[in-house]
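Asker: here is a sequence with its predicted model. Questions after.
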Amino acid sequence: MKKEVEKEKKPAIKVSRDGPFIVRDLKTLRNSKGTFIETVPVMALCRCGASKDKPFCDGAHTKNELSGEKEEDRVPDRTDSYVGENITVHHNKGVCSHIGNCILKLPEVFRKGQKPWVDTEAAKPEEIAKVIRSCPSGSLSYTINGELHKDYPHEPEIFLVKNGPYHVVGGIELDDPDGSKPETKDHYALCRCGASKNKPFCDGTHLDTEFRDRIN
């Protein structure tokens, strides 16, 4: 009798209170240069920003007294919709990591410093949708023909942004003791500088604090 093939365990991330991200069963971890980092079944990834062994935790959070609490003056968790003739763009600024893919790739649509921020008629719907699918935090999504698009198929992976957050893709479950849920399970951005007001998610504060990797 043939033995049943053991099902591959799905990767998961547990947010330890005031401590690191405990990552289990992840096969793919890459640094900001795209180089694969060797993984083990259980890893502790730094989220205080002070580890000397980034991306791994070295216990520095116990010295700098990392707090995993969300701050009251964080950007509100609220979705605004920009309705166009052929596409509606949805934006939850509260989970935006401010990587800037949208502004860099389609500045005529995603208009920095202008109101309304999104001009849905400034590009073809498929061009806008393509850029939205590159949003790493899940803050952007879109509706076409009455169908909401916010989840896109990926293989499970964590990718380190240079001097920025962890980009998580592929439906990796996030277990936060405080009950925080990502905007979409498919892709989200986790803070690793220790200063986000919306922990465990990145809110772009790494730009203000000039967080730096050990990788140049």
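Answerer: Structure's in. What do you need? Numbering: from 1, shown residues only.
Asker: when you work out contacts or count neighbours from here on, use the C-alpha atoms and nothing else.
Answerer: Will do.
Asker: what residues of the longest helix seen in the chain count as buried?
Answerer: Secondary structure of the chain per DSSP state H: the longest helix is helix 125-132. When neighbours are counted by 16 or more other C-alpha atoms under 10 Å, the buried residues of helix 125-132 are found to be 125, 128-129, 131-132.
Asker: residues contacting that helix, please?
Answerer: The set of residues external to helix 125-132 that reach it, using C-alpha atoms under 8 Å, 6 or more residues apart in numbering, is 86-87, 101-102, 105-106, 109, 120, 140-142.
Asker: this is the comparison structure:
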Amino acid sequence: MTEDSSARGPSDQQRQRKRIIVRHNGPYEPDPGIPIADHLGVPIAAEAPVRLCRCGQSQTKPFCDDSHIARGFTGARDPRRVPDKLEIYAGQQAYVFDNRGTCAHSGFCTDRLNSVFHLGEEPFIAPSGARFDDLINAVRRCPSGALGIGMGPARDANLSDVDRPPQIEVSKDGPYRVTGHVELVDEDGMPITGNAGASQEHVSLCRCGSSLNKPFCSGMHWNVAFHDPVPDPMREPTLFEWAGGYPALLDMTRIFYSRYVPEDPLLSPLFAEMSPDHPERVAAWLSEVFGGPRFYTERYGGYRRMVSQHIGKEIRPEQRALWATYMVQSADDAGLPSDPEFRAAFVAYIEWGSRIAVENSGAGAKPPPNMPVPRWWWVCNATPAARPPAIAGDAHAANEVSLAVPGPGEAVQFEPHIRPLFRPMDRNSMLFAFDLWKEADVAKHCRQILARLEAGTMPCDGAWPAEQVALFARWADALEVPT
């Protein structure tokens, strides 16, 4: 006789699973101890008990401020939602599973493996259009859990999912991406089940309040133009932020060490004994180097630890060159930004860092042990805002300035009225001489600046409109009036 599994008590794994309570017409309440991070992988501090907004209206996003009460938010599913239907696509190497009713439309599959996933076409999936490992990676990257893969006509969780600790990622302008087998329950502790074939390891939860498939994301954040607060447009982004943060860099390093290293006869011996979490370590190092949090130092030990991994390895120049080539290719594969400014800085570090590694790995080398982790920046002031783009539409947008005009009788002031006139690219082009975002510098050179503005020779990509020149002239004239 066999024991009826439904009569058994919960297993140890089930008892230990973290939970998120989905309050009726209210917020999400995750169990204590589930880390919350932003879309860059940076932890978000939160005091217990945590209440996460799901109506989309909170002024303290991602946390709830009870706006759902004033809004009359409802957590009911919409009858117009995409039907719950699991599609099975048979290929030469594997079966791929998809439920459009679960999809959150993040675009990871169609953007990164369009030989298999065909946006707006039928059939949507062509399972024989890519290598087996690429299929697995695409399925695992699907944040909603809509995709699955198996060797037979049943979803194989061991292939489709990654064993990760619980975490909630607050995606940019999008859903909460929950990973790590976190259980969703209602106020009575009853499980909230997903659609057919949905992953039990990862799920996307609505954050905009408009999903047709609540509490799961249906991609409606695109339709309702849901946005998080916009960061300071005057602050230059770090390379870490521009790259997409730790998740993007981890995607890149996983591709590098799973796709290129094992198949290369020169590189595979170097990494034959690497730890299973080596891609995570490299991603943490690059995150810190590119201006992000001190992930590597805090998790693994900093510069001394990194250097110790190279000592005695005697890395050859041809191995270094291949490492750099494959790393750049992996950045392409992972969809890291391809703009010239980012790639100039990215490739510069890959070249510099790999050459330092060769030097430190040589016979008899004694690298200084207590150096700080290098902090890389945009090279030669080549930032994304340092030049006008060549595409006409983008160029127009880059040249637009939000003009704050002082009211009747209001004095022209530097911070609200003058500083916003100067774009990041204007500032960068003049930093060799002075800073256009510092009032003292602009006041000191205001007559020279005004003369160039009136002559149309500043900025370099086109003259200011007359009203902007007039506003700057008013401010300059006021500086010379005795008080």
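Answerer: Received the coordinates, thanks. Keep in mind that this is a model prediction, so the values were computed, not measured.
Asker: list the TM-score for the superposed pair.
Answerer: These two chains, once laid on top of each other, score a TM-score of 0.91 by TM-score structural alignment, normalised by the length of structure 1; 209 aligned residues with a C-alpha RMSD of 1.8 Å.
Asker: sorry, back to before: widest-spaced pair of the contacts of helix 125-132 of structure 1?
Answerer: Asn86 and Asn101 (21.8 Å; C-alpha to C-alpha).
Asker: which among the buried residues of helix 125-132 of structure 1 gets closest to Leu66 of structure 1?
Answerer: Proximity to Leu66 of structure 1 was ranked across the buried residues of helix 125-132 of structure 1 by C-alpha to C-alpha; first place goes to Ile132, at 32.5 Å.
Asker: distance of that closest one from Gly34 of structure 1?
Answerer: Note on Ile132 of structure 1: its distance to Gly34 of structure 1, by C-alpha to C-alpha, to the nearest Å, is 22 Å.
Asker: same question, Pro125 of structure 1
Answerer: When distance is defined by C-alpha to C-alpha, Pro125 of structure 1 is 30 Å away from Gly34 of structure 1.
Asker: now do the helices in the stretch 1-150 of structure 2.
Answerer: Secondary structure of the stretch 1-150 of structure 2, counting by DSSP state H, counting those that start in this stretch: helices at 12-16, 67-71, 108-112, 132-141.
Asker: could I get these as TSV with distance to Arg81 of structure 2?
Answerer: Shown next, in TSV, are the helices of the stretch 1-150 of structure 2 (distance: least, C-alpha to C-alpha, whole Å):
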stretch	distance to Arg81 of structure 2
helix 12-16	31
helix 67-71	22
helix 108-112	21
helix 132-141	23
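Asker: what's the helix or strand for the aligned partner of Asn163 of structure 1 in structure 2?
Answerer: When structure 2 is aligned by TM-score structural alignment, the residue opposite Asn163 of structure 1 is Asp173. If you go by DSSP states H and E, Asp173 of structure 2 is not part of any helix or strand.
Asker: residues contacting Asp173 of structure 2?
Answerer: Shown here is Asp173 of structure 2, whose contacts under the criterion C-alpha under 8 Å, 6+ apart are 221, 226-228.
Asker: for structure 2, longest helix please?
Answerer: Among all segments of structure 2 classified by DSSP H, the helix with the greatest residue count is helix 340-361.
Asker: the helix or strand just after that helix maps to which residues in structure 1?
Answerer: Moving toward the C-terminus from helix 340-361 of structure 2, the next helix or strand (DSSP H and E) is helix 392-399. Here helix 392-399 of structure 2 fails to align to any part of structure 1, judged by TM-score structural alignment.
Asker: now the helix or strand that comes right after helix 392-399 of structure 2: which residue numbers in structure 1?
Answerer: If you walk from helix 392-399 of structure 2 toward the C-terminus, the next helix or strand you reach (DSSP H and E) is helix 424-430. Equivalent residues of helix 424-430 of structure 2 are lacking entirely in structure 1, counting by TM-score structural alignment.
Asker: returning to that earlier point: now neighbour count and secondary structure too, for the contacts of Asp173 of structure 2, in a markdown table please.
Answerer: Supplementary listing: these in a markdown table, determined by neighbours: other C-alpha atoms under 10 Å; DSSP: H, G, I helix; E, B strand; the rest coil:
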| residue | neighbour count | secondary structure |
| --- | --- | --- |
| His221 | 22 | helix |
| Phe226 | 18 | coil |
| His227 | 13 | coil |
| Asp228 | 14 | coil |
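Asker: give me the element Ser287 of structure 2 is part of.
Answerer: If you go by DSSP H and E, Ser287 of structure 2 is part of helix 278-289.
Asker: before we move on, what SS does the most centrally placed residue in structure 1 have?
Answerer: What sits nearest the mean C-alpha location of structure 1, by C-alpha atoms, centre = their mean, is Ala189, with 1.2 Å. Under DSSP: H, G, I helix; E, B strand; the rest coil, the three-state class of Ala189 of structure 1 is strand.
Asker: so what does it match up with in structure 2?
Answerer: Under the alignment defined by TM-score structural alignment, Ala189 of structure 1 is paired with Ser204 of structure 2.
Asker: for that match, give me its contacts.
Answerer: In this structure, Ser204 of structure 2 makes contact with 104, 143-145, 175-178, 216-217, judged by C-alpha under 8 Å, 6+ apart.
Asker: which of these sits closest to Glu87 of structure 2?
Answerer: Nearest to Glu87 of structure 2 among those is Gly145, at 13.6 Å by C-alpha to C-alpha.
Asker: ok, the closest one touching Ala198?
Answerer: Yes. Applying C-alpha atoms under 8 Å, one finds Gly145 of structure 2 in contact with Ala198, separated by 5.2 Å.
Asker: these two: who's more crowded?
Answerer: Gly145 (27 against 23; other C-alpha atoms under 10 Å).
Asker: what does that one align to in structure 1?
Answerer: Using TM-score structural alignment as the criterion, the counterpart of Gly145 of structure 2 in structure 1 is Gly138.
Asker: its match and Asp186 of structure 1, how far apart?
Answerer: When distances are taken as C-alpha to C-alpha, Gly138 of structure 1 and Asp186 of structure 1 turn out to be 8 Å apart.
Asker: please apply the same query to Val169 of structure 1.
Answerer: Going from Val169 of structure 1 to Asp186 of structure 1 by C-alpha to C-alpha gives 5 Å.
Asker: same question, Phe211 of structure 1
Answerer: Phe211 of structure 1 sits at a distance of 26 Å from Asp186 of structure 1 (criterion: C-alpha to C-alpha).
Asker: settle this for me: Ala37 of structure 2 is touching Lys172, isn't it.
Answerer: No. Shown here, Ala37 of structure 2 and Lys172 do not form a contact pair, counting by C-alpha under 8 Å, at 11.0 Å.
Asker: the more surrounded of the two?
Answerer: Taking Ala37 of structure 2 and Lys172 together and counting by other C-alpha under 10 Å, Ala37 has the greater number of neighbours (18 against 14).
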